[in-house]
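1. what's the 3D shape of this:
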Amino acid sequence: MNLLHLLLRPSLVRRVSMTLLLASLLIWVVLMAYYYWQETGQRATTTRQRERAELVVAVLAKIDDVEQVRNGAKLYSALFNAPYQRAGLPENFLLQLEDRQGQVLFSSAAGGKRLLKGVAGNVIENEFNGERYHVYRAESGAWVLLIGEPVTSPGWLLARLSSNLTMSMIISFPLLLLPIWFAVTRGMRPLKLLSNRIAARGPDDLSPLEFNVEYAELSPLAAALDRLLDQLRTKLSREHGFVQDAAHELRTPLAVISAQAHVMMKAETPEERKQAGTHLDAAITRASHLIKQLLDLARIENDEAHTTERLDLCQLLRQALAETVPIATEGNIDLSLEAPDELTRQIDRNAFLSIVHNLLSNALHYGHEKKLDAEHQRGEVHVELILLNTVVMLSVADDGPGIAEAERALVFERFYRVAGSDKSGSGLGLAIVAQAVARLHGRVRIESGLHGRGCRFIVELPLQ
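-> From the prediction side, this is the model:
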């Protein structure tokens, strides 16, 4: 069973050998067609008959004796019929010699009668005993020669051609196969060396291979492997940093939870227990929010294909805004939406909602700061969804303190917080937005917000 599996396993050497065999078969067919055309073509027949006749009459023209001429004609008749004898066929080639008066001096056909007719210098077709002949007439000196070549049956001609050609192909095939087999097996040696070098590495060794290949065709493979290892190093480095940052971020709320639980146990008055309970609840909420965002980020970064469905983005956006109304009311923020009645698109629901929820949460949490003047006591968050050609554009703008130009490229990094902000947060919301936008093959950018203040996050998603 193992031997059968080994024989049937795909192999480049076997594939090259089979390709060469098929190419040889194709060459055999083409050459058979070419040789058959050469044997049966009118021009080839005329040329062949003319050469034979001119050869014979050139010799017979030098002989004056009738008996010698007759013997010469017999000799050439036997010579021309020899191939038919070797093929096991009856002597079908006809040769007829006449003098200038039309008397038949020799005929290879039985009876010695005048059998063949022809036109000097041309090949015509005659029929004798039910068989067709190509007859050529040549004249020289005192003699007239007519030669008749039988119209060969296709089966016999193909058999004769195939036997000769097949033997030539059988002899030449090993001479072609062996050099190609040697070249392929030698050319595969660098791949085996590369495989051995990779297999000899430790499980944590992701350094570049730096494998200098001898053949130009293998260079892209070695370069692609080095790029893959570089991507793995980068990904592992990011994951390692992510784990460290996540542990650091979780340590603070967990420490608060532990401290406040200890305070509640030691509290002597209801007020102390209530205050400790409030702090404990806030720490638990913060830890739960951080864990949820970590899970969201891990889910979005998953390389597995997400399920898409045809959804009305405007309806999803209205539902998300409705869920944030209590938070906006509590924070003294006016929410507004500008969108068409319907905008349907094939999209990943979870990725789109992650973008919307995190941008709204970011605007409501960081955007609004109470103003000193009564005219601007309320904050504003404006959401817009429009279709521009083949791009869906989502915009979330606020009138808060905004983000400095130098920091706008950094806010999409994980656990990054804007310098000088007194608002607490995990630093993961915008990182989730960036990953979700990448998942949907879009792009996100930051501009100035409402009334020349705050931020406007613009997400562009392709319609298809």
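
2. all contacts plus neighbour counts: C-alpha atoms, from now on.
-> Will do.

3. show me where the stretch 1-150 of the chain has helices.
-> All helices of the stretch 1-150 of the chain, identified by DSSP state H, counting those that start in this stretch, fall at 2-8, 12-40, 42-60, 66-86.

4. list the buried residues of the first one.
-> In this case it means helix 2-8. The neighbour-count check on helix 2-8 (16 or more other Cα atoms under 10 Å) flags nothing as buried.

5. how about the third one?
-> Taking 16+ other Cα under 10 Å as the basis for neighbour counts, the residues of helix 42-60 that come out buried are 45, 46, 49, 50, 53, 54, 56, 57, 60.

6. not counting its neighbours along the chain, what's nearest the first one?
-> The shortest distance from residue 45 to any residue other than its chain neighbours is 7.0 Å, reached at residue 39 (Cα to Cα, 6 or more residues apart in numbering).

7. residue 224 and residue 187, how far apart?
-> 19 Å (Cα to Cα, to the nearest Å).

8. who has more neighbours out of the two?
-> Neighbour tally, residue 224 and residue 187, criterion other Cα atoms under 10 Å: the higher count belongs to residue 187, 14 against 11.

9. hang on, the earlier thing: out of the helices of the stretch 1-150 of the chain, the one nearest residue 387 is which?
-> Closest to residue 387 of the helices of the stretch 1-150 of the chain, according to Cα to Cα: helix 12-40, at 52.0 Å.

10. please identify which helix or strand holds residue 458.
-> Per DSSP states H and E: residue 458 is located in strand 455-462.

11. that strand packs against which elements?
-> With contacts defined as 3 or more Cα pairs under 8 Å, 6 or more residues apart in numbering; DSSP states H and E, the packing partners of strand 455-462 are strand 391-398, strand 443-448.

12. can you do 10 Å?
-> The contact analysis (3 or more Cα pairs under 10 Å, 6 or more residues apart in numbering; DSSP states H and E) places strand 455-462 against helix 349-362, strand 379-388, strand 391-398, helix 429-439, strand 443-448.

13. and those as JSON lines, adding distance to residue 177?
-> Shown next, in JSON lines, are the helices and strands packed on strand 455-462 (distance: least, Cα to Cα, whole Å):
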{"stretch": "helix 349-362", "distance to residue 177": "57"}
{"stretch": "strand 379-388", "distance to residue 177": "61"}
{"stretch": "strand 391-398", "distance to residue 177": "57"}
{"stretch": "helix 429-439", "distance to residue 177": "51"}
{"stretch": "strand 443-448", "distance to residue 177": "55"}
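
14. residue 422: which of those is closest?
-> Taking Cα to Cα, helix 349-362 is the member of the helices and strands packed on strand 455-462 nearest to residue 422, at 13.8 Å.

15. one more sequence to fold, the one below, so I can look at both together:
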Amino acid sequence: MKSNKPYSIKRQLTLSVGLLVSALMLLSLYFNFQSAKHEVEEVYDARLGQSAKLLLLTLSVSSTDDALENYKTHFDHWMSSISQVSNANADNDQPTPFGHPYEQNLVFQFYQQGQLTWSSVSELPPLSNGPSHIGYSDILKAGEQWRAFQVSMPSSDALDQFVVVAEKQKIRQEIIHEIALSTAVEQLLLLPALLLLLIWLINQYFRPISEMRSAIAQRNLHRLDRIYISKNTTELAPLIEALNSLLAELEQAWQREKRFTRTAAHELKTPLAILRLNAENALKSNDPEQLREDLTNILKGIDRTDRLIHQLLTLAKVDSIGALTFHRVELSAMLRAVVADLVPLALKQDQDISLNAEEVYLAGDKLLLEVLFRNLIDNAIRYSGKHSVISVDVTQDRQFIQVSVSDSGPTIPKAVRERLFEQFYRGASQIGDGAGLGMSICKDIISLHGASIEVTAQEGELNRFLVRLPIRLKL
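-> Predicted structure coming up:
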């Protein structure tokens, strides 16, 4: 089974960057060493070639035995003086008035007629690869590896005189290593400092994440406020915005749940208490008429409680909807079904109810639209009184599909109209048995559909609820 153990992005990033930087610096050291080696070899090879040419030109001009002997005497004197001064100093690498001690690692040899005539180091055997050889070569002599350059005069008797200038390879390697090491030490000392700087920078750049983690850890059911961090970043901003949006939705859901619980407890308490009282009276009653009245009150209480529960559940559903998914709805057919369901209530009060609607289609939530118009028509039936006339009319123009629910009942006072859509407000509590939720539910459904509702009630005219659905909802 694959492990889903969490890992630290910060640790992985720090380790990866540290290894990458270390590898790059080591690679840089390698290339620096190769470059230093190449440059040193070029410089020293050039020095060998130039020294050999100058020496050949000098010796070829005066190559008599006396002149060579004189040169040798002077040269031996200089080398001897260098050795004496160098041995007398604590540091034998310091330059002297007669030259540098490193000259002892250089050797030159002068050849005539293919024979070694003069060597700066007498005990060293010939380093020449033969009179015909010209140029650079690597030679192993006397247990030492030498880098040599041989040159002869460009004349018909070129092979009569030639010079070999050679240098110990270990001296070259020592210089190359010292140059490379001097650079490497600086980079190796810089590496820990660079790694520490990278760790510090990563910690700094990860601080907003740590701050956000701390802020999220502080959130709970009783604290769902927005998350703020002191230094927001482009990468974290969308995440924080999404979290804040989620927290806002959770806060709203939590508030809806608390409101629903409080509402249900408050609204159900009274009808249940009345039901209990009527039941107790029925148990104690010996009068058939009184018993019948108590049982009738119990049935009415059950009906009111059932309606209240239905309204509470509808309110909870409407409150929980964030956005609707619209579907094609035939408005006229839906209204006919709603009116048909409510006709028995109208007949009980000898009311005349009618529907005037042509075939109209729109986009919306069919269930919520049914709840909307059922509440409006049901309210008209309940509160307009006996023998009233109720009319449902559907019209449309260029901007709206309009549904009008009107009745000929008592005129709704202005003070009632202004508060009609507030939750738990009952404008005619002496007539109806509602909980004051129906109009509030209607307003929420209308808001979800982007529609509007208007209540008009003039003295001597019909009470009218006009719902305007935007023409953009029409399919």
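
16. circling back: wait, which of the helices of the stretch 1-150 of the first structure is closest to residue 368 of the first structure?
-> When those are compared by Cα to Cα, helix 12-40 sits nearest residue 368 of the first structure, at 67.0 Å.

17. can you give me the helices in the stretch 201-350 of the first structure?
-> Listed in chain order, the helices of the stretch 201-350 of the first structure (DSSP H, counting those that start in this stretch) span residues 219-266, 270-301, 313-330, 349-362.

18. and these as TSV, adding distance to residue 379 of the first structure?
-> Rendered in TSV, the data for those read as follows (distance: least, Cα to Cα, whole Å):
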stretch	distance to residue 379 of the first structure
helix 219-266	29
helix 270-301	24
helix 313-330	9
helix 349-362	13
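
19. out of the ones you listed, deepest packed?
-> helix 349-362 (a mean of 20; mean count of other Cα atoms under 10 Å).

20. post-alignment, that one versus the second structure, mean distance?
-> Superposed on the second structure, helix 349-362 of the first structure shows a mean distance of 1.2 Å to its aligned residues (mean Cα distance after the TM-score superposition for the first structure).

21. residue range for that helix in the second structure?
-> Against the second structure, the aligned range for helix 349-362 of the first structure is residues 366-379 (TM-score structural alignment).

22. swap in stretch 313-327 of the first structure?
-> Applying TM-score structural alignment, one finds that stretch 313-327 of the first structure aligns to the residue range 331-345 of the second structure.

23. right, and residue 343 of the first structure touches residue 387 too?
-> Yes: Residue 343 of the first structure is in contact with residue 387 according to Cα atoms under 10 Å; the separation is 8.0 Å.

24. show me the one of the helices and strands packed on strand 455-462 of the first structure that comes nearest residue 182 of the first structure.
-> Closest among those, once you apply Cα to Cα, is helix 429-439, at 48.0 Å.

25. give the buried residues for the closest one.
-> Of the residues in helix 429-439 of the first structure, those buried under the neighbour-count criterion (16+ other Cα under 10 Å) are 429, 430, 431, 432, 433, 434, 435, 436, 437, 438, 439.

26. cool, stretch 30-44 of the second structure as well?
-> The neighbour-count check on stretch 30-44 of the second structure (16+ other Cα under 10 Å) flags 32, 33, 36, 37, 40, 41 as buried.

27. out of those residues, which are inside helices?
-> Among the buried residues of stretch 30-44 of the second structure, the members falling in helices (DSSP state H) are 32, 33, 36, 37, 40, 41.

28. just those residues now: which is nearest residue 340 of the second structure?
-> Using Cα to Cα, residue 32 is the member of these that lies nearest residue 340 of the second structure, at 94.4 Å.

29. gap between the match of stretch 313-327 of the first structure and the chain center?
-> In this view, stretch 331-345 of the second structure has its centroid 53 Å away from the chain centroid, taken as Cα atoms, centre = their mean, to the nearest Å.

30. post-alignment, it versus the first structure, mean distance?
-> Per the superposition on the first structure, stretch 331-345 of the second structure and its aligned residues are separated by 2.0 Å on average (mean Cα distance after the TM-score superposition for the first structure).

31. residue contacts, residue 457 of the second structure?
-> With contact taken as Cα atoms under 10 Å, 6 or more residues apart in numbering, residue 457 of the second structure is in contact with 406, 407, 408, 410, 411, 412, 413, 414, 417, 463, 464, 465.

32. at 7 Å what do you get?
-> 411, 412, 463, 464 (Cα atoms under 7 Å, 6 or more residues apart in numbering).

33. residue 107 of the first structure now?
-> Contacts here follow Cα under 7 Å, 6+ apart; on that basis residue 107 of the first structure touches 95, 96, 97.

34. just residue 316 of the second structure next, same as before
-> Here residue 316 of the second structure is in contact with residue 260 (criterion: Cα under 7 Å, 6+ apart).

35. quick check: the gap between the equivalent of it over in the first structure and residue 186 of the first structure.
-> Aligned against the first structure by TM-score structural alignment, residue 316 of the second structure finds its counterpart in residue 298. To residue 186 of the first structure, residue 298 of the first structure is 46 Å away according to Cα to Cα.

36. and the nearest residue to residue 466 of the second structure once chain neighbours are set aside, how many neighbours?
-> The shortest distance from residue 466 of the second structure to any non-neighbouring residue, by Cα to Cα, 6+ apart, is to residue 404 (4.5 Å). The burial metric for residue 404 of the second structure, expressed as a neighbour count using other Cα under 10 Å, is 23.

37. residue in the first structure paired with residue 404 of the second structure?
-> So residue 404 of the second structure corresponds to residue 395, using TM-score structural alignment.

38. I figured its match hits residue 381, correct?
-> No: using Cα atoms under 7 Å, residue 395 of the first structure is not in contact with residue 381; the gap is 10.3 Å.

39. about what we covered before: so for residue 238 of the first structure, which of the helices of the stretch 1-150 of the first structure sits nearest?
-> Comparing the helices of the stretch 1-150 of the first structure against residue 238 of the first structure with Cα to Cα, the closest turns out to be helix 12-40 (39.3 Å).

40. can you list the buried residues in the closest one?
-> Going by neighbour count (16+ other Cα under 10 Å), the buried part of helix 12-40 of the first structure is 13, 17, 20, 24, 28, 32, 35, 36, 39.

41. other SSEs contacting it?
-> Counting contacts by 3 or more Cα pairs under 7 Å, 6 or more residues apart in numbering; DSSP states H and E, helix 12-40 of the first structure is packed against helix 154-187.
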